[in-house]
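Chemist: Pasting a predicted model and its sequence here:
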Amino acid sequence: MRPVRSAGPQLDKLIRRDQLEAARASLQQSLPINGLLGLASCLVAIHSGHGTLGGVWFSASTAVNLLRLGLCRAPCPGLATPTDGTSSGETAARSIDWHLQLACLAALLSGLVWAFLPALCDGYTSGQTLFYLTVTCGITAGAVTHGTSFARIPICFITPPLLSAAGCLLAAGGFDRICLAATVLLYLTALIRSTIATEKTFRETSRLKYEATVLAEARKAAHASASALAEEMHQQATHDGLTGLLNRTGFTQRAEARMAASEAICLMLLDLDGFKLVNDVYGHTMGDRVLIEVARRIRSALPAECDIARLGGDEFAVVFERSRVIENPVALAERLIWTVTEPFDSFDAGRLGMSVGICQWPTESLTHLLSCADEALYAAKHAGRNHFRLFDDGLRRRLEMRRECERGLSQALAEGALKVWFQPIFGRDGRSVTSLEALVRWHHPVHGWVSPPDLIAAAAMAGLTESLLRFILEQVCTMLCALRSRNLDDLSVAMNVSPREMAQIPVDDIILARLQTLGLPTAMLEIEITEETALDIDAVQGKLLALSRAGIRVALDDFGNGYSSLASLRQLRADRVKIDRSLVTGLTEAEDKRELVQAVLGLGRALDLEVVAEGIETADDLATLQAMGCPFMQGFHLGRPQPAEDILRSLEDLADRPRPIHLHGSRPSF
C-alpha cells in the first residue's frame, strides 16, 4: 500500500467528511448485530441464574445503541455544505469534527457497557466463560471490520471489553487463564494495528479520488482554455482587429469557397482616396476611427449576401455570387462611393473619397481574380477621386503587359541573374547566430527588385516552379559546403518552399538526392513552409514526413496568422514555428500581440517546438521578446539579408572575435 501523502487543509476536510459518511453507514450496519449479540448474552445470563443482572446489562447496552443510532441519523451541516474556504465551509468542517468526536464518545460508552460483561459469568470463572469470551472476541472483531474509515471509533469500542476480559482472567489466576489473558491483550494490539492500517488505506483512497476529481476538473478547464485560445486565435487570424471585418486570410477562405460553389463571382476592391492626408493631419487615432466608420458604412450599404474584408491599410474587398445579389455591380459601386463620401463629423467634408475596381470575369483562381480587380482599381485611381472601373479587354491587355517578369524569368535563370541572399537568425541574446535563412532575389532590368512572392508567382505562371526550386537548392548547398569548409557546420540553413512547389513537384526526392550527391548532412538543412501549405495537409504530409525522417528539420513560417497551423502542427511534423511579423511589429505597444506571442511561446514549450520571432525592426520589440523568453529571433534590426560572400565574411569575423557582433548589410529596395 502506498503511504498517505500529506494533504492540504482543504483536502483533509474532504477526506474527513468521507470518513464520517463511511463511519455512519458502517455503524448502522453493525448495530443490529451488536443488539443481537447483547440479547444472546442476556438470554444466557437468564439461563444461568443471572436474569436480573443480565436484564440490567442488556437495557444499558440497548440504550447506548439507540444513542449511537440517533447520532448516526442526526443532521450534520458538514455533509450538506461544501467544506471550502468560506465561513460557512469552515463551520461545516467543524461540525464534521464534532460529530466524529461524538461518535468516538458513544463508541467508548458502548465499550464500557460491554466491559461489564464479565459480571454475567462471575469474572470469567463460570461455565459460560467460553461463550462470553467468544462473544467479546466476535463483537470486537466485527467492530474493526466495519470501522475501516475512522480508527478511533472502533478503538474506543474494543479497548474497554478486551482490557476487562484480560484483567478478569489475570485476577482468576491459573496458568491457562494467564496465557489466555496475554492472548487477549495480543489480540487487542493486533486489532488496533489493523484498524489504524485500514484507516490509512481509506484516507489514501479518498485522497486519490479527490485528486482525480481535481485533475479531471483541471483538464477540463485547460481544455476549455485551449479551446477559447484556439477560437481567439482563429478569430484573430480571420478577422481584422480594428474593424471586425474579415482580414485577408478570412477573405481568401470565403472567396475560394464561393468560387468552388459558383462560377459567377464578382470581386470589388475598394481603396480610400485621401486617407493618408487624414492620418497626416489628424493622427493615426483619428485614422483608426475613420476606418471603423468606413467599415460600418460599407457593411450597412451592402446586401447580407456579400462578404466584406479589410485587406490591409485602407484597402477593402467585397465578394459575392452574382446570382444571389440582384443589384448591378456598377450600381453597388456607385452607392458605396456615395456612402463613404458622406461628410464625417470629425473633419471637413470632401476630404475622403473612395475608388473601386470591379472584376466579374470568370477566372480559374482567386489569385487571377484579385489581379484583375487590382488592375481595375489601379485604373480607377488613375482616373481620379471617387471613380470605379470594370475590368475589361483593355485592362486585360495591360495586365498581360505587366507580366513581362514572368516571361523573362526563364532567361534570368539561364543567365544567372537570380541571386540567393542569406539572413541570420539569432539566439535569445540577440548576438549569436544560430542559423541562416535563404532568400531569393532578382533585379529585373526594367522593374528593379522583384519580391520573393512575386518571383514565386512568376515562376508558377511560367511553369518554372521546379527550376526555381533547384536553383535555390543549389545555392543553399553551396552555402552548406562553404560552412563546412570553415568549420561552421553547427549552423543550419533554411530554404523556403512555396505551397505550389510542395504540392506540384517531388520536393522530397529532389532535396534528398542533391544532399546525398554532395555528401552533405541533412541536419544542416531546414525547410520552411507557409501556413497556406498547411491548408492542404493531404497533398504535402507524405513529402514532409520523408524529409523529417531523413533528418531535415521543418519550420512553419508566418505562424499566428491563421487557424489551420494550430490544428496541423503535429501532422506537418514541424520542429520550429516562426511567429508572423504582423504579431511582432509594434509588439511593445500592443498588449493583445504580447498575449498571442506569449501563447505561441507557451505552445512551443508544451509541444517541444523551437519558436522564432521574425520581423524584429526595433530595439524595443527586441527587448520585449527577450524579456518574454523568446529563444530565437530574426529581423532587420538584428541582421539584414546579405549575399553569400558577405554573410560568410561576417560569420568568420564573428568566429574570430571574443564577443558576438551584429550582422548588418545592404538589402534590396523593395
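Modeler: Great, that's in hand. Residues are numbered from 1 along each chain as shown.

Chemist: Only C-alpha atoms from now on, for both contacts and neighbour counts.
Modeler: Will do.

Chemist: now F388, nearest residue through space, not along the chain?
Modeler: V356 (4.4 Å; C-alpha to C-alpha, 6 or more residues apart in numbering).

Chemist: Mind listing what's buried along stretch 460-478?
Modeler: Counting neighbours by 16 or more other C-alpha atoms under 10 Å, one finds that the buried residues in stretch 460-478 are 460, 464-466, 468-477.

Chemist: same for the longest helix along the chain, what does it pack against?
Modeler: When the chain is parsed with DSSP state H, its longest helix is helix 175-238. Packing partners of helix 175-238 (3 or more C-alpha pairs under 8 Å, 6 or more residues apart in numbering; DSSP states H and E): helix 9-47, helix 129-146, helix 152-172, helix 248-261.

Chemist: mind listing the strands for the stretch 451-600 of the chain?
Modeler: 492-497, 525-529, 553-559, 576-579 (DSSP state E, counting those that start in this stretch).

Chemist: The first one: how far from the chain's middle?
Modeler: By that I understand strand 492-497. 28 Å (C-alpha atoms, centre = their mean, to the nearest Å).

Chemist: What helices and strands are in contact with it?
Modeler: strand 433-444, helix 465-485, strand 525-529.

Chemist: and here's the other structure:
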Amino acid sequence: MGKFNDDFSFVKRGSQFLVLTVIFLSVIALGGDQLYGIFGKNNYVTIHLMMEILIIVVTMAISIQAWLVSPYILSKRVLYAGALFLTISLIEIAHALSYKGMPFFITESTPYAATWFYMLGRLLLSIGGLVLLFMKDKEVKITFRWQIYPLPFLIIIACFAILYAPTSILPSLIIEGEGPTALKNTLQYLAVLLHIVIIIVLLKKFKRAPKIIFLSVGSAIYLIMSDYLFTIYRDVYDIKNFIGHIFQLSSFYLLFRAIYFSSIEKPFQQLIDTQEHLEKSREQMHYMAYHNEVTNLPNDRFLMETLKRNLYITTSHKAIIAIGIERISAIKASLGNTYADQMIDLIAQRLKNVIPEKYDLCMLREDYFVIFIDEVVHTHQLTQLSQQLQLVMEESFQVQHFSLNSQLNIGISLFPTDSNREEELLRFALYAMHEAHKIPSRIRFYESSMSSEMTERLVLENDLHDALDNEELYLEYQPQINLQSGEIKSVEALIRWQHPKKGWISPGVFIPIAEESGLIIPIGQWVLETACRQVKQWEAAGLPPMKVAVNLSLGQLFQQNLVEMIQQVLDKTQLDAQFLQLEITESMTINSNHMTTILLQLKGLGVTIAVDDFGTGYSSLSYLKDFPIDCLKIDRSFVQKIHAESTDKALVDMILSMAKHLQLKVVAEGIEEIDQLSYLVNSKCDAVQGFLFSKPIQPEILQESYKSLHNHVKSILDSISVLEN
C-alpha cells in the first residue's frame, strides 16, 4: 500500500509539471509579441534578480546538502556533485551582480560579463553532469571534501580574472537590440547536445532508480527548453527570456529534488522500511515462539503461560485434556514427516470444529494436542467432549494418495483434585493419555497409580533405543507342523528382549512402545534380516529348507521403501523369496487402497502373505478376495475353546471352509491339547503350531534338536491315529 501511494504521488507531481509546461509554452506560442515588456521595463532587473536569487538558493542548497551528508555517505560522486553546484552557485552570483541594470560591480554592468558568466555556468553544468554519470563511485575519506570544495573558489577567481581583464579576451555573446550572437547560440546548442546525451544515459539506467532518473530527466528537459528560449529571445524584455528563467529555475529545483531524494529521502525511507521490517520480524518471531508451525495452534510455551496466568484466578474446577494421535509416530517413521504433518494439520482442523472457542486448544512439540478448560461443572462434560472428538476421527484422512485412519487416546487431569501446579497437571493428563489405549473407550481420567507406570514406560522406551545396538534383542522360532506330511516345514520368528537389569520383557509390553516411538522400523528390519539369515544357516548346517514367517507392523507397511528394503534383505542373505512369509494383522486391512498396492508389490517379489490372528479384527471379509493373500492364521483364542464353546467351533469350521473355497492355506495357533489337534486334523487344517509340539526356542536349540522334534511330532500324530482307531 505504501509503494502504491509513493507511485501515485510520483505520477501526480509529474503531471503537475507537465500542465505548467504546456501553459508556459502556450503563452509563448499564442501571445509572445503581445506580452513583450509586460512587467514594465524598469522592473525587469528586479525580476531577473529574484529569479537568480532563487536559482542561487537551490544550487547552494544542493552544494550544502552534499557537504552535510558526505561524512555519512563518503561518496566520491556526491562530493564532486556538491563542488560542481557550489561552482555554479558562485557563477550565478557573479551573473546576477554583473547583469545590465545592476549597481556598479567592479565595472559598469554590461551584457558582456553577465552573458559569459551564464554561459560558463551552463557549459559547466552539462560537462560536469556527464563526468558524474560516467565516474566510478567509490568510498573516500571524510577529509577529501576539504580538498574538493576549495576548487569552486579557484574557478570563480579565474573567471573574474578573464572577464574583467583590462582588455576583453573573449568575444561578446549578446548584441544589444539584436539578441544572441552565433557563438552564443552555438555554445547553447552544444550544452543542449551534451544534455541530450545525459538523458540517453539516464534512460538506459531507468530501472535501477526510477524516481531519481525521472526527476533528473525532467530537469534536463527543462534546461534544454530554457536553452532554446535563450537562443530565440530578442532582448531581456522578451517574455521568452522570462519563461526561459522559469524553466531554468524549475530544472534546478527538479535536480535538487533528485539529489535530495537519493542522499536523504531514500536512505531515510529505507531506514523506516528496515524498522518496519524488523518490527514485523519481531511480531513474526513472537508468533512463531508461541505457535506450532504445522497447525498454527498455540504451543506448549503459550499453554504454560496461560496456565500460570489463569489457573489460580478463580477457585472453580479446571481441566487439562491431553489428546494423543495413535500411530502418528509410525506414520512419521515410515512415510516421513511431510505425510505426518499433513495428517496432524487435518486432525487439528477437525478438532477445532468441535471444540468451543472459549477453550484453549494447543499443540505440543511431541505431537500431542492439549485442551485447557478453565471452568468445569461436571466431569460428564469432559467425557462428552472427548467422545465428540473421537467421533470426528472415524472418517479416513486423505493425505495425498494415502487414505489414513487413526484413533485418539485421551487423558484428563483435574484442578485442584489431581494437582494445583500447572506442570504436574499437564504431566498427569499425559500419563492418563498414555494409559487410555488399554481400555475400549480410550478415555481415561488421571489416577495416582499412573505416575509410576508412566515413569516405567518412559524408562523402557529410553532403554529400547539402545537395546538393538547392545544386542539385547534376539529371535526365537516356533515350529509349524504340516499336518499332511507331519514335518516341520516352516517356523514363525518371534522377537524377545532380555533387559540387562529387568530381565526378560514381554513383547506385549515393548512392541507397543516401539510402534508409538517409531523404533518399530529399524527393529522390524533387523528381525527380517536376522530371520532370513538364520534360515540360510540352518540350510548350511544340513537342515531341509524351511519357510520363515515374520510379522509386519502397521508402521512398516507405510514405510515408503518397504518393498526395496525386503528385496535388499533377500539379496543380502541370498534367501529364495518363496521361503519368506510376511504376516499382517486383520486390523491393517482397513486401509484397502494402500494395502492392495503394497501387498501386490510384495507378492511381486515372490514372498507369501498371511493374515495373523484371523477372526479378531472385526473388519469386512471382502479383503480376502481383493488382497493377494496365501494363508490365514486362526487366532489361539478360537482354538483353545473348540470343545468348550460351540460358537468358537463353528467359527473355526467356517474359517476352514471359507479358506478351502478361496484356495488359502490355514495355520492354527495355540495348540496345547490333543483334543484340539485331533479336531483340526479331522477338519483338514493345513498346519498348526503351539506348545503341544514346541514352545518358541532359540535357533541353536532348534538346529540341535531338529530330529528329536520330528520324532516328538510323529509320536503325537501317531497317538491321534490310535485314538481314532
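Modeler: Perfect, thanks for sending it. All of these numbers come straight from a predicted model, not from anything done at the bench.

Chemist: Kindly provide the TM-score of these chains.
Modeler: Remark: TM-score between the superposed chains equals 0.42 [TM-score structural alignment, normalised by the length of the first structure]; 317 aligned residues with a C-alpha RMSD of 4.3 Å.

Chemist: I'd like the strands of the stretch 451-600 of the first structure laid out as a markdown table, including distance to T213 of the first structure.
Modeler: What follows is the strands of the stretch 451-600 of the first structure, written out as a markdown table (distance: least, C-alpha to C-alpha, whole Å):
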| stretch | distance to T213 of the first structure |
| --- | --- |
| strand 492-497 | 46 |
| strand 525-529 | 42 |
| strand 553-559 | 36 |
| strand 576-579 | 35 |
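
Chemist: before we move on, back to that, would you mind giving the helices and strands packed on helix 175-238 of the first structure as a markdown table with distance to S88 of the first structure added?
Modeler: Shown next, in a markdown table, are those (distance: least, C-alpha to C-alpha, whole Å):
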| stretch | distance to S88 of the first structure |
| --- | --- |
| helix 9-47 | 13 |
| helix 129-146 | 31 |
| helix 152-172 | 27 |
| helix 248-261 | 51 |
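
Chemist: what ranges do the strands span in the stretch 501-650 of the second structure?
Modeler: Using DSSP E, counting those that start in this stretch, strands in the stretch 501-650 of the second structure cover 503-505, 547-551, 580-585, 608-614, 631-634.

Chemist: mind giving me a markdown table with those strands and columns for mean neighbour count?
Modeler: Below are these laid out as a markdown table (neighbours: other C-alpha atoms under 10 Å):
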| stretch | mean neighbour count |
| --- | --- |
| strand 503-505 | 11 |
| strand 547-551 | 23 |
| strand 580-585 | 21 |
| strand 608-614 | 23 |
| strand 631-634 | 23 |
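
Chemist: Tell me which of these sits nearest to I55 of the second structure.
Modeler: I55 of the second structure sits nearest to strand 580-585 of all the strands of the stretch 501-650 of the second structure, at 92.1 Å, using C-alpha to C-alpha.

Chemist: quick check: angle from that closest one to strand 547-551?
Modeler: Calculated by axes from the mean of the first three to the mean of the last three C-alpha atoms, to 10 degrees, strand 580-585 of the second structure forms an angle of 30 degrees with strand 547-551.

Chemist: Strand 580-585 of the second structure versus strand 608-614: what angle between them?
Modeler: 30 degrees.

Chemist: Run the chain-centre distance for strand 580-585 of the second structure.
Modeler: The answer for strand 580-585 of the second structure is 39 Å, by C-alpha atoms, centre = their mean.
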